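> the following block contains a protein sequence and its predicted model.
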Amino acid sequence: MDECNDNWEQVRAAFQRIWGYADFRPPQGEVVRSLLSGRDALVVLPTGGGKSICFQLPALLQTGLTLVVSPLVALMENQLQELHARRLPAASLHGELPRDRRRRVLDALERGRLRLLYLSPETLLSAPVWERLCRPDVRVRGLVLDEAHCLVQWGETFRPAYRRLGAARTALRGCQAEPIAIAAFTATADSRARQTLSEVLHLRRPAQFVQSPYRANLHLNVLVMTPHGRRQRLWRFVRDRADRTGLIYTRSRRDCEYLATWLQERGCVTASYHAGLSAHERRDLEADWMSDRLRFIACTSAFGMGVNKPSVRWVVHYQAPQLLAEYVQEIGRGGRDGNPAEVLTLASEPTGWLDPEDKQRQQFFADKQRQQYERAERLARQLPSEGEVAAIARKFHDGAIALSLLHASGRIEWVDPFRYRRIQGCHRKPPLVLWEVEDFLKTRDCRWRFLLSAFGCDAEAENFRCGNCDNCR
């Protein structure tokens, strides 16, 4: 017992030395203990809850390499910048790296000089990286999935490499003697999402740490507006907060660019941010916003993860997002310093008579999903009993996405991250992702109470009133 206490005091001392905090915030210490013991973990902590430290500290204290699978370059580089400022052995691999830096990272990987390596799921499963990780002298100790909700939201129809991550542990395990633990970290995961993560990642009796998404300093508001009224309300809102940092979320690149131009014409210093910009343009915009050269930007969901600015005082959704998880993630950019932040959603009236664009947008996404499912059904009839993912992707349009959907429906399993095998028997149909936020927009109940119930925090939701949302007020 004394030895365990001594070891834990060493862990706390390392935490204090590296990060300078007096002690862990609950449940950081418990998560760190679990990861140090080599156990799988599923961790759901609210935005700003200090998730990164929970997996960075165990990786730095142990020998071997921890792979951190991350969805966006900005997220990787933000965490890496903080680690390098503390002179810690970490690196990243992604498509935006200059060739000489990529070569240095691969050399450090082969020489065992890294404790943390950040990469996307696509980079992890690329041949040059995978071959190096499988070398007998490279010891992989852990696989961490950061922003794990991306597997649930994107893994079937956008970034299918996510659904193959569960096969990575077994494949890497065949190359080394030591066991590999898997941990998933996110700020938003309801019970269905947690079940999906456990199944896809093949988590083994994971330690689960689940906290509610409630942030008392985020004051939620919803306004139902006509198209003209929505623009004018946005303009007044932004004009009255010209000296405060904020974000405007839109659902498409077109709306993002249109709003930025429309606000610029009214004297606002702003810009649009979306995935269609070059990596250099996105980094410049992030830097301008972080340094307050731009007080606010109009952006799509491409902006936010990995950009940590504590003093964001307002977040506006010009259109409601599709998923409640998206909504909670995006409003979580506000008020990270603990001070109050306004959250405003400008919704169109639900019939579509006055503003058909939102209804049309919902229909577009629903139709696109149905088409992807139909292509997967057609592909299922043409698949050989076993095959390679790369070969199917080359032969069929959206072949990798179709395989991902077939995996979600139980029609195939992964032999390893690069090969599949058909499964005979009963299958389930992956559910269409519907417009989850509709009931949230219409509720007359406390908005935070609605979100707590939606994310499975039923005990906390009972008789809950935040006192700060539009319905409570």
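Everything's here; your move. Numbers count the residues shown, from 1 in each chain.
> every contact and neighbour count from this point should use C-alpha atoms.
Will do.
> just checking, what packs against the helix or strand containing Leu344?
Element membership for Leu344 (DSSP states H and E) is strand 341-348. On a contact count with 3 or more Cα pairs under 8 Å, 6 or more residues apart in numbering; DSSP states H and E, strand 341-348 meets strand 218-225, helix 227-239, strand 312-317.
> kindly reformat those as TSV containing distance to Arg419.
Below are the helices and strands packed on strand 341-348 laid out as TSV (distance: least, Cα to Cα, whole Å):
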stretch	distance to Arg419
strand 218-225	45
helix 227-239	49
strand 312-317	41
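> most packed of the ones you listed?
strand 312-317 (a mean of 24; mean count of other Cα atoms under 10 Å).
> next SSE downstream of it?
helix 324-331.
> what about that next one, distance to the chain center?
Centroid separation for helix 324-331 versus its chain: 10 Å, with Cα atoms, centre = their mean, to the nearest Å.
> got another, please set it beside the one above:
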Amino acid sequence: MTKEQVLKKYFGYDKFRPLQADIIDTILAKQDCMVLMPTGGGKSICFQVPALVMEGITLVISPLIALMQDQVQSLKANGVPAAFMNSTLSMVELRTIEEQCKSGELKLLYISPEKLFSNNYLGFIKTLNVNQIAIDESHCVSNWGHDFRPEYIQLKVLKEAFPSVPMVALTATADKVTRKDILTQLGIPDAQIFISSFDRPNLSLAVLPGRNRLKIIHEFIAKRPYQSGIIYCLSRKNTEEVAEGLRKLGLRAMHYHAGVDAQTRSEVQVAFIKDEIQVIVATIAFGMGIDKSNVRFVIHYSLPSNVESYYQEIGRAGRDGMKSDTLLFYSFGDIITRKEMIQKSELPDEMKEVQFAKLDRMKQYAESEICRRRILLSYFNEEAQNDCGNCDVCHNPPKKFDATIFAQKALSAVARAEEKVAMGLLIDILRGAQNRAIYERGYQNLKTFGVGKELKYEEWADYITQLLNSGVIDIAYDERHALKLNSVSWQVLKGERKVDLVRFEAYDVKRARLDEEAPKEKSKKEVIKDALFEKLRILRKKIADEQNVPPFVIFSDATLSDMAQKRPINRFQMMAVSGVGEQKFRQYGDEFINEILSFTGQNPGIGRAKQEKGMTFLETFEMYKAGMSLEEMAAKRSLNPVTIVSHLVKLYQDGQDIDLKQYIATYEYNQIIAEAMKLNIQKGDAIKPLFEALEGVYDYAKLRIALALWEK
């Protein structure tokens, strides 16, 4: 089979995404390559399709047990013979898989590096007809990568063992230094590098101040019933507290971190994947090992340590391409905590410097006053041509004002307190707080005591953070985070320099949702689609529970959405739905068609015309397969031959096996297309001008056939 046939038969897609076809061609040409694609960008297709085109077996090195189990389960659901080898299997199960590998039954074998190098298992692998080696999550091989795993270092021996077998390294995030190191470590320094766009336009981006987080999170999730999401926290304690808080508010939430016993972690993860838990609150220990495509939101309770980690984590939302939301909470305390963690780590000084620099880039993103997507893309050396229109900065451009007086009050208070106060105590001085810390130090006697009463605590916190971020004031981390004056501070105090700050805004639910306006009333068509989607979602869950598999293994949300839009009622219509391959149709097609027919039956008038149209197309298709001519079909159905041609053209465009060339001579096709090119006829254009330009020599049936062949 060709790569296009494999894509349609097993995965249900009519065309490749950008770069996928080029990558597959490189692998089929036995050349090494590296693939950088964002999470959800379609990396797996790049090695799974060649695995099915070529003779032999593809070896996939995968870092986490859960990840390989999910991927193998999804492949099997698509009719692809695949298996995994890891520590969860019994000896009997391992021997069975080994026999399947030897006999050529399997096309893909997923294996962890630990298993590969245990008990000289590489010796067994060498006996197989390996056609390709895929290194998934390849950033794990690099010391510079954000998820370095020592056992990955040994993978170079695979290239030594299979020098003529193409190796493909895949990752969602790797900067230039990491990319170079990955290729060196794997022994493929000259591999061709394919870098897909890092843009994920389906993800909304928002950053909010780190105040009232639990309240905001609850409001955020309440707007998204039935939608799955992940909340990332910095500490284990945070995950437990946030999950408990959400449960008290009536949400199905559980926590997950490395301190939880393995069995409980596994149970929580399985429940989340099967849509039995709506929200999982986790440390970064969670996420890399799941292949759940219908995560609709990712929230960061605190600031990630670097842009790569952040990008990979938000990438776990909307893997199916559907609209999804991300929300990041940020406070200056996060920066302090992160810096302390780096400083106390056992990393060499050179690595600490790199980590500090990466943290600074993350800080710049969180504090951005320009389109956030521009900053993300620039980090990965990609330029955005326009603002994205799908981030909080684009929806709510920052409003600046002259804050010089506020800055002078704060700086003067720092000076009079002899540069010995941290932010919290400084705000207490400015607001004239009556508390023990103030009186113990005598700060109630300062001239600046109470000069900032007009601002709330959170307003001062916001403005002082901005002063820190813009370099108007410094912080001494080694002196209990005391605030310090610098040369810019003195220029401001002396009135030699003006300070502009972004005006403080209290949290607004609409801002978090990136909706300035009230939600627009849905059209009747959208209401129908949403209602049918919900019916199909419930059916999917029922089937998934019966088969004990995650719902997204049956069909993704994107496939259900397309199904609800198209409302297919027969095989060829269902096969035109994105994500429905032959195996999926055989297994589930009839059940979903029956659900759609039931829905239209319960809603009189909805889809009746579509249903009737589908049936008339099906009738024509059956006659075509029976070998009837155009004239015979037209006579049998009492229809004009042009109408029959329109049916066949539509069937052809939907991917059915229709030989349109038999109805048109080569010279006729060439003449029609030459004229169409002169007129710049595009898909969907009216064809009357073409009919007139050709002076009626060819009827509309011939024109439609020629244009359909030309489009393909």
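Cool, got the structure. Quick caveat: nothing in here was measured; it's all calculated off a predicted structure.
> one step back: closest to Arg139 of structure 1 out of the helices and strands packed on strand 341-348 of structure 1?
Of all those, it is strand 312-317 that lies closest to Arg139 of structure 1, at 40.7 Å by Cα to Cα.
> so which of the helices and strands packed on strand 341-348 of structure 1 is nearest Ser126 of structure 1?
Checking these against Ser126 of structure 1 by Cα to Cα gives strand 312-317 as the closest, at 36.0 Å.
> what range in structure 2 does the closest one sit on?
The alignment of strand 312-317 of structure 1 onto structure 2 (TM-score structural alignment) covers residues 295-300.
> what of stretch 257-267 of structure 1?
Going by TM-score structural alignment: stretch 257-267 of structure 1 matches residues 240-250.
> give me the contact list for that stretch.
Applying Cα atoms under 8 Å, 6 or more residues apart in numbering, the external contacts of stretch 240-250 of structure 2 come out as Leu214, His218, Arg252, Ala253, Met254, His255, Ile280, Val281.
> which among those end up buried?
Among the contacts of stretch 240-250 of structure 2, those classed as buried by 16 or more other Cα atoms under 10 Å are Leu214, Arg252, Ala253, Met254, His255, Ile280, Val281.
> which secondary structure element contains the alignment partner in structure 1 of the last one?
Meaning Val281 of structure 2. Counting by TM-score structural alignment, Val281 of structure 2 corresponds to Ala298 in structure 1. For Ala298 of structure 1, the enclosing helix or strand under DSSP H and E is strand 296-299.
> now do the helices in the stretch 501-650 of structure 2.
509-512, 524-547, 551-554, 557-566, 571-575, 582-584, 590-602, 608-625, 630-637, 641-653 (DSSP state H, counting those that start in this stretch).
> okay, those in TSV with distance to Val80 of structure 2 next?
Formatted as TSV, those follow (distance: least, Cα to Cα, whole Å):
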stretch	distance to Val80 of structure 2
helix 509-512	42
helix 524-547	18
helix 551-554	13
helix 557-566	19
helix 571-575	18
helix 582-584	9
helix 590-602	21
helix 608-625	28
helix 630-637	38
helix 641-653	26
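> how about Leu203 of structure 1: what's its closest non-neighbour residue?
Asp40 (6.2 Å; Cα to Cα, 6 or more residues apart in numbering).
> counterpart of Gln364 of structure 2 in structure 1?
Going residue by residue (TM-score structural alignment), Gln364 of structure 2 aligns to Asp439.
> who's in contact with its match?
Counted by Cα under 8 Å, 6+ apart, Asp439 of structure 1 has zero contacts.
> quick check: the gap between it and Leu452 of structure 1.
Distance of Asp439 of structure 1 to Leu452 of structure 1, given as Cα to Cα, to the nearest Å: 14 Å.
> name the SS class of Gly142 of structure 1, please.
Assigned by DSSP: H, G, I helix; E, B strand; the rest coil, the conformation of Gly142 of structure 1 is strand.
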